[in-house]
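# here are the coordinates; sequence isn't available:
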C-alpha cells in the first residue's frame, strides 16, 4: 500500500503547486479590479483605468467611418492611455496619423505611468500632440483637478507642437453616470476646471464629451461653446447633433476599433488649422 499512497501524495503536491500558477494566469487575463470605494459596487473597474470613450459604445454608436472624401484634408489623430502601454508611433505616422492626445491624469489620484514615453514618442515621429485629463467630479473640485492636470503633464507651451489640454467629461465608469451631481453643480464643476486651466496656461481647454451625456448631466448647457473647442464622441458615420452652444466641432472621435492602436479621431479643419490651434 505504501507505493500507491506515495504516488497519490505526489499527485496532490503537483496539483497544489500548479494551482496558484493557473489562478495567476487566469487573473492576468482580466482587467484589474480594486476594492470598491464607498458607494461603488464590487466589480467596478480599478480607479485610474478610465479612458476616453469608455461609455460611448454603450450610448452613442458602435463604430464609425467618416466620409472618405475628407481623409486627405482633415488630419487623422489617435488618443491613447495606459491601456495601450507601448505605442508603435512610427507605424501610426506611416498610416497617416499626424496628431495624438495622451491621457496624463485622472482625478487628483492618478497619473498615467506611460505618459512620458507616449507623449515624447508621438512627438519624436513628427506628430503634434497634447494631454487629456479624465474628470471625476465626485472626488475633488474642478479647480483642484485642473491644478493636478497642469502639474502632471497637462500644461501648454507656445512651441507649435503642443495642443491645448482636454477635459474628458463623460460617463462615470465607477458609478453614477453623472458622478452623483445635479445639473447645476456639474456645470459649476466644469466651469471651475476651465477657469483654473485658463488661468494656469493661458489657453481655453478643449471639452471632450458626448451629446447624450452632456444633455443628461448638464441639461444641454450652452455656455461653453463660445470659448472652449468641442471634441465630440460619437461612433457613427457622422458626428450627429452637437451639444447646445457649439455651432461646430473641432475634433471627432469616430471609432474605438480603428485599423491601428488607440481610438481614432479627425480634426475638423486643415493641417494648417491644426497647427494654428497648437500655436494659440
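Alright, I've got the coordinates. Because the structure is a prediction, the values reported are computed rather than measured.
# going forward, measure contacts and count neighbours with C-alpha atoms only.
Noted.
# how about the helix or strand containing residue 91: buried residues?
Per DSSP states H and E: residue 91 is located in helix 89-94. Using 16 or more other Cα atoms under 10 Å as the test for burial, helix 89-94 gives 89, 92-93.
# would CSV of these with distance to residue 163 be doable?
Formatted as CSV, the buried residues of helix 89-94 follow (distance: Cα to Cα, whole Å):
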residue, distance to residue 163
89, 17
92, 18
93, 17
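# so which of the residues you listed would you say is closest to residue 53?
residue 92 (19.8 Å; Cα to Cα).
# any idea how far residue 79 is from that closest one?
12 Å (Cα to Cα, to the nearest Å).
# next one: residue 131
Counting by Cα to Cα, the gap from residue 131 to residue 79 is 9 Å.
# more neighbours, the two?
Neighbours per residue (other Cα atoms under 10 Å) separate residue 131 from residue 79, with residue 131 holding more: 28 against 24.
# which non-adjacent residue is nearest the more buried one?
Leaving aside its sequence neighbours, residue 131 sits nearest to residue 102 (Cα to Cα, 6 or more residues apart in numbering; 4.8 Å).
# Check the gap between that neighbour and residue 150 for me.
13 Å.
# So which of these two has more stuff around it?
Using other Cα under 10 Å as the criterion, residue 102 and residue 150 rank with residue 102 on top: 28 against 21.
# One more to weigh against that first structure:
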C-alpha cells in the first residue's frame, strides 16, 4: 500500500524550550494589557462612567470637618451674601422656620418658637461616616415645642454612591412618619467644601447620583426627598436638569430679598433659605405658604 500523502506517525514536535518561551511571553503580554486597563477602570468607577451611579464607590472618604458643613455653609464663598440686610417682600403668605446642624449645638427651641419659627430642618448625616452629635436634642427638641421638623443629609458624591448615602441617612435619623409633624427627608446638594465644585462628576453623572439618592429615600420612606441647592450650583453641576421637579420639593438658597430665578422645571420653591443668621439660631428659612399647607406637606 502506498504511504504517499499520509501524515507521519510521529509528527515533528517543537522543542520544549520554545514552547516554554511562547507560554511565558503570552502571560507577560496578558499581564501588561491588564495593567494598562486598570487606570481606565479606576477612572470609570470614580466618575460613574459606564456604571450605575448607585454602585459608584471610592475608598476616599475625605470628610474631615463635617461639623462645619451645613445647608448653605459653602454659599457665601461662592455666591456672596450671607445675612442680608434687605427686607423680604412676600408675594403670598410665608411661614417662618430655620435649619440647624452641630454648628449650633444645643438649641433653645422654646425661644425660637416664641420668636415665630414654625418648622426646622436638622442635619442628620454626611457621607456614610458622620452623624450629627446634637441631632437628638435638635430633632426631638423642635418637635417638643410644636414645630414641624425634618432631617437632612449633606451629600458628598465623591465618597460613595447615592443609594449608599441614602441608606445611611435613613438609618441614622432621616426617616419619615405620617404623624403630621415630620417633613420629607431632605438632600443638601451644594458646592463641595473639600475640593472640586461638582465633586469630580460629569453633569450626567451628578444627575445619576441624585436620582439614586432620591429613589432610595422614596423606596425606604415612601416620600420623595426635598432637594436643597442653589440655582448656580444646579446649573453648573447638573446642566440645569429638570428631571426632579415633578416629585421633589425645592429648597432654594439665595441670600437676597427674593428667591430669584429657580432651577429648571420648578415653577415655585417650597422652601427658601434667605439668610445665614437672624432672628432664629441657624439659617433663616421660609415655607412658601400658610401653616396649614406646611401641615399638608408633612402629612404627605
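Cool, got the structure. None of the values given here were measured: they were computed from a predicted structure.
# TM-score of the superposition?
Overlay of the two chains. TM-score (TM-score structural alignment, normalised by the length of structure 1): 0.82; 240 aligned residues with a Cα RMSD of 1.8 Å.
# re earlier: which of the buried residues of helix 89-94 of structure 1 lies closest to residue 58 of structure 1?
For the buried residues of helix 89-94 of structure 1, the closest approach to residue 58 of structure 1 (Cα to Cα) belongs to residue 92, at 26.8 Å.
# That closest one corresponds to which position in structure 2?
In structure 2, residue 92 of structure 1 lines up with residue 112, judged by TM-score structural alignment.
# residues touching its match, list them.
280-281 (Cα atoms under 8 Å, 6 or more residues apart in numbering).
# and the gap between it and residue 280 of structure 2?
Taking Cα to Cα as the criterion, residue 112 of structure 2 is separated from residue 280 of structure 2 by 6 Å.
# cool, residue 274 of structure 2 as well?
12 Å.
# What's residue 253 of structure 2 aligned with over in structure 1?
Match for residue 253 of structure 2 (TM-score structural alignment): residue 233.
# same thing with residue 209 of structure 2?
By TM-score structural alignment, residue 209 of structure 2 lines up with residue 189.
# hang on, that match in a strand?
No - going by DSSP: H, G, I helix; E, B strand; the rest coil, the assignment for residue 189 of structure 1 is helix, not a strand.
# I'd assumed residue 139 was in contact with it.
No - look at residue 189 of structure 1 against residue 139 with Cα atoms under 8 Å: they stay out of range, at 11.3 Å.
# higher neighbour count, those two?
Between residue 189 of structure 1 and residue 139, counted using other Cα under 10 Å, the more crowded position is residue 189 (20 against 12).
# show me the contacts for that one.
Per Cα under 8 Å, 6+ apart, neighbours of residue 189 of structure 1: 137, 141-143.
# Can you add neighbour count and give those back as CSV?
As requested, the contacts of residue 189 of structure 1 are arranged in CSV below (neighbours: other Cα atoms under 10 Å):
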residue, neighbour count
137, 21
141, 18
142, 25
143, 18
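# Inside helices: which ones of those residues?
142-143 (DSSP state H).
# Dump the contacts of residue 189 of structure 1 to a markdown table, plus distance to residue 184 of structure 1.
Shown next, in a markdown table, are the contacts of residue 189 of structure 1 (distance: Cα to Cα, whole Å):
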| residue | distance to residue 184 of structure 1 |
| --- | --- |
| 137 | 13 |
| 141 | 14 |
| 142 | 14 |
| 143 | 16 |
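# Show me which of the contacts of residue 189 of structure 1 is closest to residue 177 of structure 1.
residue 137 (10.8 Å).
# The closest one maps to what in structure 2?
With TM-score structural alignment as the criterion, residue 137 of structure 1 matches residue 157.
# Quickly note the distance from its match to residue 107 of structure 2.
29 Å.
# Could you do residue 124 of structure 2 as well?
15 Å.
# quick one, which of the two is more surrounded?
residue 124 (30 against 20).
# Is that one in a helix, a strand, or coil?
strand.
# which residues touch it?
101, 131-132, 135, 151-153, 169, 172-174.
# With secondary structure and distance to residue 185 of structure 2 added, can I get the residues you listed in JSON lines?
Shown next, in JSON lines, are the contacts of residue 124 of structure 2 (DSSP: H, G, I helix; E, B strand; the rest coil; distance: Cα to Cα, whole Å):
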{"residue": "101", "secondary structure": "coil", "distance to residue 185 of structure 2": "15"}
{"residue": "131", "secondary structure": "strand", "distance to residue 185 of structure 2": "15"}
{"residue": "132", "secondary structure": "coil", "distance to residue 185 of structure 2": "15"}
{"residue": "135", "secondary structure": "helix", "distance to residue 185 of structure 2": "14"}
{"residue": "151", "secondary structure": "strand", "distance to residue 185 of structure 2": "5"}
{"residue": "152", "secondary structure": "strand", "distance to residue 185 of structure 2": "6"}
{"residue": "153", "secondary structure": "strand", "distance to residue 185 of structure 2": "8"}
{"residue": "169", "secondary structure": "helix", "distance to residue 185 of structure 2": "9"}
{"residue": "172", "secondary structure": "coil", "distance to residue 185 of structure 2": "12"}
{"residue": "173", "secondary structure": "coil", "distance to residue 185 of structure 2": "9"}
{"residue": "174", "secondary structure": "coil", "distance to residue 185 of structure 2": "6"}
